[in-house]
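Colleague: My questions are about this predicted structure, shown below with the sequence.
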Amino acid sequence: MTVNLEELTESLATDGYEMAVARTPDDAVVTVSAADGICGDCLVPKEVMKSFLSSALGLPETRIELVYPTEGNPQPA
């Protein structure tokens, strides 16, 4: 199944989430945040979301860092 990044972003927005993608040619950091009053724990399991993102970004799942609302922001290495 091929997933379009714009469609995934719009689908999340419909449910009160925002997705930000910071990308290089080799990897990506994807941060999902929840609007006020939206459940931060109510997203699909990270493995499922990474599968969608891998298809949308054309990257292996191992090259995608996914941060969910309850996890805060990733720290630079």
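Modeller: Sure thing, it's come through.

Colleague: C-alpha only now, for contacts and for neighbours.
Modeller: Noted.

Colleague: ranges for the helices of the protein?
Modeller: 5-14, 46-57 (DSSP state H).

Colleague: which secondary structure elements does the longest one contact?
Modeller: When contacts are defined as 3 or more CA pairs under 8 Å, 6 or more residues apart in numbering; DSSP states H and E, helix 46-57 packs onto helix 5-14, strand 64-67.

Colleague: and stretch 17-33, how far from the chain's centre?
Modeller: 6 Å (CA atoms, centre = their mean, to the nearest Å).

Colleague: what's the closest of the helices of the chain to Val29?
Modeller: helix 46-57 (10.5 Å; CA to CA).

Colleague: Use this one as the comparison:
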Amino acid sequence: MTEPTKPQTVDEALRQFTDMMAADGYVLSWEPSDPQRIVVRIDATEGACADCLVPANVMEAIMAKALEPTPYALDHVILPADAAH
């Protein structure tokens, strides 16, 4: 008998993006908006690569896909106020 696949934690699911964002000068964090949904927040640090962020709709699609192995769905993504997209 095989065991069911253990759901990933949100941190595990977003780790590659957290690392990628950090390399471009951004901090990725998240918080629950309700028991089944989370909000992903991306904040710029000094010297962040302004051209490295994808448009909000693309970022939301990426984050929603990344969260599929978790018990959570994406509520929305908050990008830096000065993001060009």
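Modeller: Great, that's in hand. Computed from a predicted model, the values in this text were never measured in an experiment.

Colleague: TM-score for these two?
Modeller: The TM-score (TM-score structural alignment, normalised by the length of structure 1) is 0.69; 65 aligned residues with a CA RMSD of 2.0 Å.

Colleague: about what we covered before: quickly compare the helices and strands packed on helix 46-57 of structure 1 and say which is most buried.
Modeller: With neighbours defined as mean count of other CA atoms under 10 Å, those peak in mean count at strand 64-67, which reaches a mean of 18.

Colleague: after superposition, how close is it to structure 2?
Modeller: Taking mean CA distance after the TM-score superposition for structure 1, the mean distance separating strand 64-67 of structure 1 from the aligned residues in structure 2 is 1.4 Å.

Colleague: How about residues contacting that strand?
Modeller: Asp27, Ala28, Val29, Val30, Thr31, Val32, Lys46, Lys50, Leu53, Ser54, Asn73, Pro74 (CA atoms under 8 Å, 6 or more residues apart in numbering).

Colleague: hmm, 6 Å instead?
Modeller: Asp27, Ala28, Val29, Val30, Thr31 (CA atoms under 6 Å, 6 or more residues apart in numbering).

Colleague: out of the residues you listed, which one sits closest to Ile38 of structure 1?
Modeller: Nearest to Ile38 of structure 1 out of these is Thr31 (CA to CA; 15.5 Å).

Colleague: All good on my end, thank you.
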